[in-house]
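Participant: predicted model and sequence follow; I will ask about them next.
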Amino acid sequence: MTPIEELSAGLQGSRVVVDPESVEGYRRDEAHLVEPGRPLGVLLAESTDDVVEALRWATRHGIPVVPRGSGTGLAGGATAVDGCLVLSLARMTAIREVSAEDRLAVVEAGVITADVDRAAAKAGLMYAPDPSSHEISTVGGNLATNAGGLRCVKYGVTRDSVLGLEVVLADGRVVRTGRRTVKGVAGYDLTSLFVGSEGTLGVITGATLQLRPRPPAEPVTVVGSFPSLRAAGEAVASVVGAGLVPSLLELIDRATLKAIDDWKRTGLDTGTAAVLVAQADDVDAARCAAALGRHFEGAGADFVAVSTDPTEAAQLLDIRRLAYPATERLGRCLVEDVGVPRSKLPDMLEAVEAAGREHGVLIATVAHAGDGNLHPTFVFPPDPQGVPNAVWEAADAVFRAALDLGGTLTGEHGVGVLKKRWLELELGAESLQVHRSIKAALDPLSILNPGKVV
């Protein structure tokens, strides 16, 4: 009996896929520039017990395991390696509990992110994290990368909505971290350790998530267009410096607007250098929106509009979520997500523009601007040799500029495979060694998502 046949025989109900054509769909995530390996097979897990059995089996045989949800990651974190077991948690879709009294939900890792929010809405609550892929990404994938989203300027990233986790360690032990209470400081903060660890320390199978009251009314939306990227960045810095707290503050540059308009004929490509879309959703939303408009105008906006129409607001957010698929239509894409202090956003936007000019690379940029989190996408023609040197050089310039401004290599996509080469620049040698020590303690055989992060 082969190892993969042994695994299949030891499971109750779950399916182990070995047919090459079926396995093909599980080899990679959305980081198409990362070449995937050839797995032994794919386990479509349906319970935590299945994951326990799989990891015990993997430890016995020394077989690497690559966890995945929907495969929407953009850094290569769910890319298969040769000889691995791909462990899909997409069938673990139970929402076990929604408690209006305690404002929490208990869910399995395969639950679609937007489904958590829909379940919360029935109890008059909201699940705040909303990455652009919220209709297809899973909670487990969001937890693995500490995903952000459009609302994180006010409500925080995924980690800020996690109370506790269920995690299966490399040897099959099940650890439950955190608690159901608002406060709790007993022991180390293992919940925060596993969130963002990209499947390298354990496999997250479930989570207790914090829910929030839904906004009291439909948000008020503010749109502003700007003659330069720097002016848009200065508007964001002005909003933050004034202490305003929008629920959303997004930037779309001209290249992205043109890509969306060429595809969907939105009419938004008017030659403007950048557009900011903001929302306010509190009881004083109208006052906040008016103030946002004034800050846009003060930074040099050539057009500002305020709307309370929910249909119009939804259309604008749908356009923002089209940024990546629209840009993909232009060629191959290297999608990045640097973050800088919000006061440095104007400088970072200029640095992105300069990198594109210097290296002759088209860079289309959107941003969760209120967080200082930019998504520059480097676009280039398909090349059988892989990513052209000019693209890597432009990306290197962008990463180094972000670090020089006191920022980070990744705000929400994770390190995965694509950013490993730059990680020590941000962490430093000593910190990176601490990371490796933690990895060795929890995964001594290095079977969990090998080749990723550290």
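Facilitator: All right, it came through fine.
Participant: from now on I want contacts and neighbour counts done on CA atoms only, so please keep to that.
Facilitator: OK.
Participant: what does stretch 107-115 contact?
Facilitator: 69, 89-97, 129-130, 134-141, 204-209 (C-alpha atoms under 8 Å, 6 or more residues apart in numbering).
Participant: actually stretch 265-285, not the one I wrote
Facilitator: 215-229, 232, 245-254, 257-258, 260-261, 286, 288-289, 292, 316.
Participant: ok so, going back, whichever of the contacts of stretch 107-115 end up buried, select them in ChimeraX.
Facilitator: Buried subset of the contacts of stretch 107-115, written as a ChimeraX selection, criterion 16 or more other C-alpha atoms under 10 Å:
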select :69,89,90,91,92,93,95,129,130,134,136,137,138,139,140,141,204,205,206,207,208,209
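Participant: just the ones of the contacts of stretch 107-115 in strands?
Facilitator: Judged by DSSP state E, these include 95-97, 204-209 as members of strands.
Participant: contacting residues around the most centrally placed residue in the chain?
Facilitator: In the chain, the centroid-proximal residue (C-alpha atoms, centre = their mean) is residue 147; its distance is 3.4 Å. Contacts for residue 147 (C-alpha under 8 Å, 6+ apart) come out as 129, 131, 157-158, 412-413.
Participant: repeat for residue 210
Facilitator: So residue 210 contacts 103-105, 127, 161-163 (C-alpha under 8 Å, 6+ apart).
Participant: in helices only, show me the residues you listed.
Facilitator: Of the contacts of residue 210, none are assigned to helices by DSSP state H.
Participant: need those residues in a markdown table with distance to residue 152, can you?
Facilitator: A markdown table is the format used below for the contacts of residue 210 (distance: C-alpha to C-alpha, whole Å):
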| residue | distance to residue 152 |
| --- | --- |
| 103 | 18 |
| 104 | 18 |
| 105 | 19 |
| 127 | 11 |
| 161 | 11 |
| 162 | 14 |
| 163 | 17 |
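Participant: sorry, back to before: ok, of the ones in strands among the contacts of stretch 107-115, which one's closest to residue 153?
Facilitator: Proximity of those to residue 153 was ranked by C-alpha to C-alpha; the top entry is residue 209 with 18.6 Å.
Participant: comparison target below:
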Amino acid sequence: MDDDLSARLSERSPERSPEQSTQPPPEFPSAQGLVERLREGLPPEAVLTDPQVTASYATDMASFCAAGTPAAVVLPRTVDQVRHVMRTATALRVPVVPQGARTGLSGAANASEGCIVLSLVKMDRILEISAVDRIAVVEPGVVNAVLSRAVAEQGLYYPPDPSSWEQCTIGGNIGTASGGLCCVKYGVTAEYVLGLDVVLADGRLLRTGRRTAKGVAGYDLTRLFVGSEGSLGVVVGAVLALRPAPPRQLALAAEFPSVAAACEAVCAVMEAGLAPSLLELMDRTTVRAVNALGRMGLPESTEALLLAAFDTPDAPDGLAAVGRLCTAAGATAVVPAEDEAESELLLRARRMSLTALEALRPATMIDDVCVPRSRLAEMLDGTAAVAREYGLLIGVCAHAGDGNTHPVVCFDPADEDEARRARASFGAIMALGLELGGTITGEHGVGVLKKEWLARELGPVGLEMQRNVKRAFDPLGLLNPGKLF
């Protein structure tokens, strides 16, 4: 890396956060009859009706997704309280939008007009951690990072680690089937959810799955709920699989003269049978954005920066093998981090990518297209062509080992023409992903943002079957209406 890893990443500079903008909430009168019914089974502080407060729960972090104004926001602490909310909603035919920390990027947690927002953040207890069974039993409001640290104290590891892991909740992770930086080796959230407690639309409590290491009794309803975005039921508890804690990661950074060369290295690493715990890519725009936000000292002359890490006792050998493959693919520099602290700083730089790109322009649209690894270079080169065609700034960071790309369209929504081009480019990128045999979302979910594109990906028969499943669990269509399809 430039100047010996840019003077060891500028003496390990701290990360800075951009200022957040706020907009005044709309006024909305409370639905008194609904509120009175809710308060019959909830403590007064758990039912929020102040219009300014309820409006703050109306959206997640996605741009340009329609949202309504909630009639009320409820914050239950117990399963019985959630059941009361759903019974009330069914009796009064009021839609319910389940929410976690609202860090989602597809509008899946956006309020419907006149709905009950069911925020589960107060249900945040870790009920059990078993080193023998290698499981954790948690409520949905547990923050990902809190769980990760708690199990680490017992020598265990919960692998799913979305970039927002310090804020996002396990319930939200389950709702959107979240991934993260370590998916290339450890897989996504769905692979760690063994069982669920779910409150159905009519208030009944359903228990799915198991606590055992294996089990095939009946249909796999647990997997059905993972990624359902709160449209089939409200997750109120989860049994999660854990792994033994691995050694701390050691990482390297490799500079490339093109994204195509970096993608060639990714394919070579996977073809060689290596098992890095992380294999991430940042294009030039992303590298510069991260430096501007966090003064990280990454090399701005590179066209693509590839980060690889191993968490095994022979990590230096694995990094050496990756380094040789990167050099063979045309890397101009391959620099291993000197120690665990420097490795962690490299990973922090990657976690900053989306926030850094968001800071470049007043608004962003974040794509989440996943393609076969063998088509990754075509995806990134095609995205660059889209940026040129529409005259926009589009940075790309990617879970390269999965083929999961995050093109970030940066634009000014006050400029009508630029906003129009941003929307068009977003669609062009998703179309490109489908043409390459990919999917419109690898980990962010569909929500409001990608409803049209889900229909294109599934086709008419697939869409019909999905709607039939929805009707079976939610015949009145009360749970998170208007999402997915």
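Facilitator: Cool, the structure landed. None of the values given here were measured: they were computed from a predicted structure.
Participant: TM-score for the pair, please.
Facilitator: Here the TM-score for the pair of chains, by TM-score structural alignment, normalised by the length of the first structure, is 0.97; 453 aligned residues with a C-alpha RMSD of 1.3 Å.
Participant: that older thread, biggest separation within the ones in strands among the contacts of stretch 107-115 of the first structure, which pair?
Facilitator: For these, the farthest-apart pair by C-alpha to C-alpha is 97 and 204; their separation is 17.5 Å.
Participant: who's in contact with residue 211 of the second structure?
Facilitator: Contact partners of residue 211 of the second structure, counting by C-alpha under 8 Å, 6+ apart, are 133, 135, 194-195, 239.
Participant: may I ask which of the residues you listed has the most neighbours?
Facilitator: Counting neighbours by other C-alpha atoms under 10 Å, residue 135 comes out on top of these with 26 neighbours.
Participant: give me every residue that touches the alignment partner in the second structure of residue 166 of the first structure.
Facilitator: When the second structure is aligned by TM-score structural alignment, the residue opposite residue 166 of the first structure is residue 197. Neighbouring residues of residue 197 of the second structure by C-alpha under 8 Å, 6+ apart: 205-208, 235-238.
Participant: shouldn't residue 197 of the second structure be within a helix?
Facilitator: No: counting by DSSP: H, G, I helix; E, B strand; the rest coil, residue 197 of the second structure falls outside a helix, being strand.
Participant: so how far is residue 227 of the second structure from it?
Facilitator: Distance, residue 197 of the second structure to residue 227 of the second structure, by C-alpha to C-alpha, to the nearest Å: 15 Å.
Participant: so which strand or helix has residue 463 of the second structure?
Facilitator: Assigned by DSSP states H and E, residue 463 of the second structure falls within helix 451-473.
Participant: can you name every helix or strand that that helix contacts?
Facilitator: With contacts defined as 3 or more C-alpha pairs under 8 Å, 6 or more residues apart in numbering; DSSP states H and E, helix 451-473 of the second structure has no helix or strand neighbours.
Participant: which residues of the first structure does that helix align to?
Facilitator: Against the first structure, helix 451-473 of the second structure falls on residues 420-442 (TM-score structural alignment).
Participant: now the two most distant members of the contacts of residue 211 of the second structure.
Facilitator: Checked with C-alpha to C-alpha, the contacts of residue 211 of the second structure reach their widest spread between 133 and 195, with 13.6 Å between them.
Participant: count the neighbours of residue 360 of the first structure for me.
Facilitator: Burial of residue 360 of the first structure is recorded as 13 neighbouring residues (other C-alpha under 10 Å).
Participant: show me what it aligns to in the second structure.
Facilitator: Residue 360 of the first structure maps onto residue 391 of the second structure when the alignment is built from TM-score structural alignment.
Participant: and if you look at residue 273 of the first structure?
Facilitator: For residue 273 of the first structure, the residue aligned by TM-score structural alignment is residue 303.
Participant: check residue 255 of the first structure too.
Facilitator: Matched to the second structure by TM-score structural alignment, residue 255 of the first structure sits across from residue 285.
Participant: what residue of the first structure takes the place of residue 89 of the second structure?
Facilitator: When the first structure is aligned by TM-score structural alignment, residue 89 of the second structure is paired with residue 58.
Participant: report the spatially nearest residue to that match, omitting neighbours in sequence.
Facilitator: residue 64 (6.7 Å; C-alpha to C-alpha, 6 or more residues apart in numbering).
Participant: so what's the residue count around the one you found?
Facilitator: Here the number of neighbours of residue 64 of the first structure (other C-alpha under 10 Å) works out to 25.
Participant: now do residue 215 of the second structure
Facilitator: Close neighbours of residue 215 of the second structure, defined as other C-alpha under 10 Å, add up to 11.
Participant: next one: the one 4 residues further on
Facilitator: A count of nearby residues for residue 219 of the second structure, using other C-alpha under 10 Å, gives 10.
Participant: that one pairs with which position in the first structure?
Facilitator: Residue 219 of the second structure maps onto residue 188 in the first structure, by TM-score structural alignment.
Participant: average gap between the helix holding residue 463 of the second structure and the first structure?
Facilitator: Compared with the first structure after fitting, helix 451-473 of the second structure has a mean deviation of 0.7 Å; criterion: mean C-alpha distance after the TM-score superposition for the first structure.
Participant: which positions in that helix come out as buried?
Facilitator: Across helix 451-473 of the second structure, burial judged by 16+ other C-alpha under 10 Å covers 451, 453-455, 463, 470, 473.
Participant: what separation do you get for residue 97 of the second structure and residue 108 of the second structure?
Facilitator: 9 Å.
Participant: how about residue 194 of the second structure?
Facilitator: 23 Å.
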